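Novice: mind folding the following:
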Amino acid sequence: MATPTNTQFAVAVHVLTYLADADVPGPVSSDELAASVNASPVYVRRVLTPLRRSGIVTSTPGAHGGWVLTRPAETITLAEIWRLVQGDDPVLGLHGPNPRCPTGVGVNRALAALDRELADAVEARLGEVTVADVVRDASTVGKTGRRPR
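Specialist: Next up, the predicted model:
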């Protein structure tokens, strides 16, 4: 199976789940989030930027600063996160065929229509799941109670 190249959605869900977890008191630094996600703090901040603009999270600079949720996890759907980080990017890996090739143009048009259907289906299903649901599901997977530092 192909490996996805855009991991922003998964990272955003991971970070929001981490922030929503009752075991995490107060603001959480980008460094701590990056350790949990296994990515750089710069990447974590880039993923969180559209979430901050939308008001889902806020950040405070400084030694005791960090990231916090601004809304209850029960009110944040995965569809909302998907729209913020995925935008209008295609779900399928569409390519730009030679515009003079009738086969390529036809295939691209067919796949673009299918891509829209898939995107609508993905968003509909993600609308049924909240960050609180992910927190609950993640806690049943064998939580150790220890956070990476």
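Novice: for the rest of this, base every contact and every neighbour count on C-alpha atoms.
Specialist: Noted.
Novice: Gly127 is in contact with Ile76, correct?
Specialist: No: between Ile76 and Gly127 there is no contact under C-alpha atoms under 8 Å: 9.1 Å.
Novice: between the two, which is the more surrounded one?
Specialist: Taking neighbours as other C-alpha atoms under 10 Å, Ile76 and Gly127 compare with Ile76 leading, 19 against 16.
Novice: which helices and strands does the helix or strand encompassing Gly104 pack with?
Specialist: Using DSSP states H and E, Gly104 sits in helix 102-126. Helix 102-126 sits against helix 78-86, with contacts defined as 3 or more C-alpha pairs under 8 Å, 6 or more residues apart in numbering; DSSP states H and E.
Novice: could you list the buried residues of the helix it packs on?
Specialist: For helix 78-86, a neighbour-count test (16 or more other C-alpha atoms under 10 Å) marks 78-82, 84-86 as buried.
Novice: list the contacts for Val47?
Specialist: The neighbourhood of Val47, defined by C-alpha atoms under 8 Å, 6 or more residues apart in numbering, consists of 8, 11-12, 85.
Novice: try it again with 7 Å
Specialist: Applying C-alpha atoms under 7 Å, 6 or more residues apart in numbering, we find Val47 in contact with 8, 12.
Novice: got the buried residues for the strand or helix carrying it?
Specialist: Per DSSP H and E: Val47 is located in helix 41-54. Buried residues in helix 41-54, defined by neighbour count with 16+ other C-alpha under 10 Å: 41, 44-45, 47-52.
Novice: compare with the first, here's sequence two:
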Amino acid sequence: MKISTRGRYGLTVVVELGRHYGKGPIPLRQIAATYDLSEAYLEQLVPPLRNSGLVKSVRGAYGGYKLARDPETITAGDVIRLLEGPIQVVEGIEDGKVEQKKLWHEMSEAIRRVLDTTTIADLLLEEEPQVDEGYMFYI
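Specialist: I've put the predicted structure just below:
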């Protein structure tokens, strides 16, 4: 299974909206500029996010997009599954007799488990810079 730019950029949009959660909407052009992405491509990713209830749009001069729910309640799996479809390492393992069926199934389950237990809030915590206390010298 390979996650396409659709899934990666969609997750980037949701994480960025999570960073601004509770602070009002942000325009897609701001996200596109921050990550050097195509605004037109991001505009194609937002409708499924909005239709699923993960993202809300706000019209007007100070409009843009914002998360519809708390970042702690949205998982990476919610976003990837929405934009990429079912999460499977190998397609068709349920059909007929497939060698290594158990291996492929366990790999798919492991990927699902990671995506479904990693929230947007978790991803935001990973990005926070670690404060290095450094050494304290006394004279």
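Novice: average offset between the helix holding Val47 of the first structure and the second structure?
Specialist: Here the mean offset of helix 41-54 of the first structure against the second structure after fitting is 1.4 Å, by mean C-alpha distance after the TM-score superposition for the first structure.
Novice: in the second structure, what range does that helix match?
Specialist: Helix 41-54 of the first structure corresponds to residues 39-52 in the second structure, going by TM-score structural alignment.
Novice: any idea what Asp88 of the first structure aligns with in the second structure?
Specialist: Asp88 of the first structure maps onto Pro86 in the second structure, with residues paired by TM-score structural alignment.
Novice: now swap in Gly66 of the first structure and tell me
Specialist: Checking TM-score structural alignment: Gly66 of the first structure goes with Gly64.
Novice: what sits closest to its match if chain neighbours are left out?
Specialist: Spatial nearest neighbour of Gly64 of the second structure, chain neighbours left out: Pro27 (4.0 Å); criterion: C-alpha to C-alpha, 6 or more residues apart in numbering.
Novice: quick check: the residue of the first structure sitting at the aligned position of the one you found vs Leu118 of the first structure, distance?
Specialist: When the first structure is aligned by TM-score structural alignment, Pro27 of the second structure is paired with Ser29. Separation of Ser29 of the first structure from Leu118 of the first structure (C-alpha to C-alpha, to the nearest Å) stands at 35 Å.
Novice: if you count surrounding residues, which of the two has more?
Specialist: Neighbours were counted for Ser29 of the first structure and for Leu118 using other C-alpha under 10 Å; Ser29 has more, 20 against 15.
Novice: surely the more buried one and Val68 touch.
Specialist: No: Ser29 of the first structure lies out of contact with Val68 (C-alpha atoms under 7 Å); the separation is 9.3 Å.
Novice: of all residues in the second structure, which one is nearest the centre?
Specialist: The second structure has Leu11 as the residue nearest its centroid, 2.4 Å off, counting by C-alpha atoms, centre = their mean.
Novice: alignment lookup: that one to the first structure.
Specialist: So Leu11 of the second structure corresponds to Val13, using TM-score structural alignment.
Novice: run a quick neighbour tally on Asp23 of the first structure.
Specialist: Count around Asp23 of the first structure with other C-alpha under 10 Å applied: 11.
Novice: got the contact list for Leu33 of the first structure?
Specialist: Leu33 of the first structure makes contact with Val15, according to C-alpha under 7 Å, 6+ apart.
Novice: repeat that for Arg71 of the first structure.
Specialist: So Arg71 of the first structure contacts Ile56 (C-alpha under 7 Å, 6+ apart).
Novice: for it, give its distance to Arg125 of the first structure.
Specialist: 21 Å.
Novice: also Leu51 of the first structure?
Specialist: Distance of Leu51 of the first structure to Arg125 of the first structure, computed by C-alpha to C-alpha: 20 Å.
Novice: check Val68 of the first structure too.
Specialist: Distance check for Val68 of the first structure against Arg125 of the first structure: by C-alpha to C-alpha, it reads 26 Å.
Novice: between these two, which is the more surrounded one?
Specialist: Higher neighbour count among Val68 of the first structure and Arg125: Val68, with 22 against 12, using other C-alpha under 10 Å.
Novice: perfect, I'm done here.
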